[in-house]
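A.B. asks: just need the structure, nothing else, for what follows:
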Amino acid sequence: MTTTIHPAASIHTFDPSRPTADAVAVRNGRFLAVGSVDELLRIDGATIDGSLERFTLIPGLVEAHCHAMAGGMWLHTYCGYYDRRGPDGTMWPGCTTIAEVIDRLRDAEAGLPTTADPDEPLLAWGLDPIYFTGERLVAEHLDRVSTTRPIFVFHASGHLATVNTALMATEGINADTDVDGVPKDGRGDPIGELQEPAAMALAGRVFRRMFADIRTHESLWNFGSEARNTGTTTLTDLGNQQSTDAAEVARYQQVFDHDDFPARLS
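C.D. replies: Alright, predicted model coming up:
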C-alpha cells in the first residue's frame, strides 16, 4: 500500500503528548502517523508530496450544532452584517448599514436575467437588526429597491422577515390583517416586518419558495462546501423534524454518500 508523506509549514495535532509535527503520513486516504520527515521516511515505500509545504495543518473541526438549511440560504442574496465566504469561495462584504443593505439588494435585482419575470421575487437573508442603531429595516426601505417586485429578507435569527409593499399587496397583508407578529404603524398599516412563522407564512408563495429551496440537492452541496471552507469535517443537522423519515434519509444519502462530498454528517 502506498504511503505519502506531506511536509507542512506547521502542524498542530491537539495531542498534548505531541502538539506539533513537521509532516503527516497518509495511506489510503487516512492519516497514518505524524512526525518529522526523517521519522516518516522510515515507513517502507513512503514517498514525499511537497504540495502542502506552505500550509498550516490542523485536525478537521466538528460542528456540533448547525443546520443543513444554511446551504439553501446561499441560493439567495446575503446581506448580513459581517463579511462571509460563500460556498463557492466568494467573499461577501458585510452590510453594516441599512443603506448598504439597500445597495446589496439593488445590485441583486440588477443582476437578475433580463428575461426574468417582473414578478419574480427577490429573496435575501442574513439580516440582523441588533447591529443597526436607530431605525429598523421596514417596507419603506425595501420599496427603494423595487415597488413592483416582491422582496423577502429573512433575518439571521430565523424568527423574522422584512418584506416590501409589493409583496404585502400581492399577499393581502394590510390594515385588516389580524395576526400576531404583524406590527403596524400609527395609521394601522403593516410596517413590513413579519415576526415568527405564522406571520412569515403570510408571505405566501415567496415564503414557500424560500423553504422549498433548502430542500434541494444544491442546498446540501452548499452545506458541505461551507464546511470545507471552514475546515469542518463532521457536521450535524439539528432541528430537522423529518430526520427519521425514510424519504428524507434517502435524500440526504444521495448527497452525503457521494464520493466528492467534503464532510461527514453525524
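
A.B. asks: every contact and neighbour count from this point should use C-alpha atoms.
C.D. replies: Will do.

A.B. asks: starting at the chain centroid, how far to the helix or strand hosting residue 8?
C.D. replies: Secondary structure assigned from DSSP states H and E places residue 8 in strand 3-12. Distance, stretch centre to chain centre, for strand 3-12: 31 Å (C-alpha atoms, centre = their mean, to the nearest Å).

A.B. asks: now the second one, please; I'll put the structures next to each other:
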Amino acid sequence: MQKLYYGGNIIAMTGEHNMPEALLVTDEKIAYAGPKAGAEKLTGPDTEYIDLNGKTLMPAFLDGHGHVSMAAQMALNADLSGCGSYQDIINTLKQYIEARHISENDVVVGFGYDHNFLKEGGHPTRQILDQVSERIPIYVSHASGHMGCANSAALKLAGIGSNTADPQGGVIGRIPGTKEPDGYMEEAAMIELQKLLSVHMKMDLMKGLRIVQQEYLKYGITTVQDGASSTDAVQFMKKACDEGAFVLDVVSYPVMSEADPGQLFIEYPECDRKYNNHFKLGGYKTVLDGSPQGKSAWLTKPYENSGDYCAYPWFTDETVTGFMEQALRDRKQILVHCNGDAAGDQFLKAYEKALKKIPEAADADLRPVMIHCQTARDDQLDKMADLKMIPSIFVGHVYYWGDIHKKNLGDTRGRRISPCKSALDRGLVLNFHQDTPVTKPDMMHSVWAAVNRITRGGEVLGPEQRIGVYDALKAITINTAYAYHEEQEKGTLEAGKLADLVILDKNPLKTDKMKLKDIVVLETMKEGKTLYKK
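C.D. replies: Okay, the predicted model is just below:
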C-alpha cells in the first residue's frame, strides 16, 4: 500500500528549515521525502494521495521514560488526580467501591493524589482511609509514584506493624510517640507494600494495556518505555507480546535491585535489544532517590526550612557501583533515576569508577541515561558530556510543581529545575518524558513547558533555561530515538525509516509559543497504519 502526503507543513526533523513538499509511504516505511514531482515518479496506479490541507505532518513522538505496565494498572484504579481534600479522596474511593461492588476479599487502589494540592496539605493516612472502609484493604498512591498511604486493613494484609523496620531507602510513617504505622509509606517502604498487596489484587491488566495504549496514541506517541520493570511486569509484557496485544513499540528496562535483571535477557533472547511483536528489553534501570515535590529527592544541600534534612539514598555507594559494573560487564545500557543532585553525584562517581575497572566498555556505545535530572548542576552536566550520558528530563515539573520546587529548594535551585538549556549548551542529546502515569503523556505540553517555563501559578521560572521550539521537538523525536539506539529507524522523515507519523492541527514552528500546548494531534500512524484519528 502506498500513500503520498502533500499540501501541508511537513517537518522532517532533519534540520529546522528542511520542509519537504511531499512524503511517500510504501507499506510500513517512508519511501521518499522531497519535491512532490519526485514522489510522483515513484507512485503507482493504486497510490492514495492525501492532501494535508495545511495541517502538519511530522515524525511520531517517542516517550523518553515512563512506566507503561504501571499505567495499565492505574488505568483501572480509582482516579484521585482531581481531589482537593481528604473528603474528596474519601468520596471518590467510596464511589469507586460502590460502582464495582468491591468486597473485603479485594484490594482497592487509588492513584494520583498530591498532598501539595490538598486543602489539608498532608497525606491521607490510615485514619482518613479507614473512613472509607475498615474491612476492605485500601492503598492510595501519590501522583509522583514515590509515596502513598494504606488503611488499617491493607497494613494488616501486608503484615506491616509496629515491629516492621524501615527498609533501606524508605520510610514507614509512625503514629507520634509510638512505633505503630500511621499508613504513610515512602520510597522503598511503598514499593514493598505494593509487592505484598499485589498478590491479592484482581484486575484485567490486558484491558488496562488497551486503554493506556490508546492514551499514548491520542498524544501522538508510538514508542513507549517501561522503566524499572519488575520480573512480574516483564512476564506480563512478554505475554502481551506473544498474544499480539502491543500496537506501540514498548522498550522495557528491568530493575536492578536484589534480582539479577540479566536473567530476563537469557530467558527471552528473542527480545534482547530487538523488537519481537513490538516488545524488546532495552537494558537495565535503577532508582537512587525519590521526588523533589515529595521532599524525598536526595540533595547535597538541605531543603528550605527543613533543618539539615537532605533526604536519603536508596542504596549504598558500593551497591550502586556494583550495579554499574554489572551493566558494563553485560554491555547493557543503564537508566538511572536521579532527581536530587546527591543522587546524581552517586551515579556519576559509580559509573566512572566502574568504567575504570572495565575500560573496554567505553567503546561499546552504551548511551547511559540519567532519568529526570531535576537538580543537575552544571559540573554534573559537564561530567555527563565527558561520559557520553544522555539527560532525559521531566520538563513538565516546571509547570506542575515549579511553585513547590521554589518553596522547597529556594529561588536559586528552584529556578534551574529541569536545566534544558544548560544541557543543550554542553552538546548533550536531551530528551523529554512525562513519567506516565505520573502525568499524562502529553508531548506538546512538554514542548510548551520547555519553551516557556511557566508554573501552574503563572510565574516564569528560570527563563535562562528556556530552549527553542525546534530543539524541544528534537527532544521528543530524533533525540529519543537516539537514546533507544533507534535513530536509523525512527525520529526523522527520511527514506528507509519506519512510517511512524503524526498529523497536527497546527505547525509548532509557526505557532504562538504560548499556544504550543493547545496543538491537537489529529492522527497517529504506526508503520503506515492509522491507529488513532480524532
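
A.B. asks: rewinding a little: show me what the strand holding residue 8 of the first structure is packed against.
C.D. replies: If you count contacts as 3 or more C-alpha pairs under 8 Å, 6 or more residues apart in numbering; DSSP states H and E, strand 3-12 of the first structure packs onto strand 20-27, helix 37-40, strand 47-48, strand 56-57.

A.B. asks: what about it, how far off from the second structure?
C.D. replies: With mean C-alpha distance after the TM-score superposition for the first structure, strand 3-12 of the first structure departs from the second structure by a mean of 3.3 Å once superposed.

A.B. asks: contacts for that strand next, please.
C.D. replies: Outside strand 3-12 of the first structure, the residues within contact range by C-alpha atoms under 8 Å, 6 or more residues apart in numbering are 19-28, 37, 40-41, 43, 45-59.

A.B. asks: that older thread, of the helices and strands packed on strand 3-12 of the first structure, which is nearest residue 160 of the first structure?
C.D. replies: Of all those, it is strand 56-57 that lies closest to residue 160 of the first structure, at 39.1 Å by C-alpha to C-alpha.

A.B. asks: average gap between that closest one and the second structure?
C.D. replies: Strand 56-57 of the first structure sits 3.0 Å off on average (mean C-alpha distance after the TM-score superposition for the first structure).

A.B. asks: what comes into contact with that strand?
C.D. replies: Contact with strand 56-57 of the first structure is made by 8-12, as judged by C-alpha under 8 Å, 6+ apart.

A.B. asks: returning to that earlier point: if any of the contacts of strand 3-12 of the first structure are buried, put those into a ChimeraX selection.
C.D. replies: With 16 or more other C-alpha atoms under 10 Å as the criterion, this ChimeraX line picks the buried residues out of the contacts of strand 3-12 of the first structure:
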select :20,21,22,23,24,25,26,37,40,41,46,57
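
A.B. asks: hang on, the earlier thing: buried among the contacts of strand 56-57 of the first structure? Need that as a selection in ChimeraX.
C.D. replies: ChimeraX command restricting the contacts of strand 56-57 of the first structure to the buried ones, with burial defined by 16+ other C-alpha under 10 Å:
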select :8,10,11
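
A.B. asks: which one of the contacts of strand 56-57 of the first structure is nearest to residue 154 of the first structure?
C.D. replies: Using C-alpha to C-alpha, residue 12 is the member of the contacts of strand 56-57 of the first structure that lies nearest residue 154 of the first structure, at 38.5 Å.

A.B. asks: before we move on, the earlier item: now the contacts of strand 56-57 of the first structure as JSON lines including distance to residue 170 of the first structure?
C.D. replies: Formatted as JSON lines, the contacts of strand 56-57 of the first structure follow (distance: C-alpha to C-alpha, whole Å):
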{"residue": "8", "distance to residue 170 of the first structure": "58"}
{"residue": "9", "distance to residue 170 of the first structure": "58"}
{"residue": "10", "distance to residue 170 of the first structure": "58"}
{"residue": "11", "distance to residue 170 of the first structure": "57"}
{"residue": "12", "distance to residue 170 of the first structure": "56"}
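
A.B. asks: mind naming the longest strand for the second structure?
C.D. replies: strand 221-229 (DSSP state E).

A.B. asks: so which bit of the first structure is that strand matched to?
C.D. replies: Mapped onto the first structure using TM-score structural alignment, strand 221-229 of the second structure spans residues 232-240.

A.B. asks: contacts for the matching stretch, please.
C.D. replies: 60-68, 227, 262-266.

A.B. asks: return the subset of those residues lying in strands.
C.D. replies: 61-62, 264-265.
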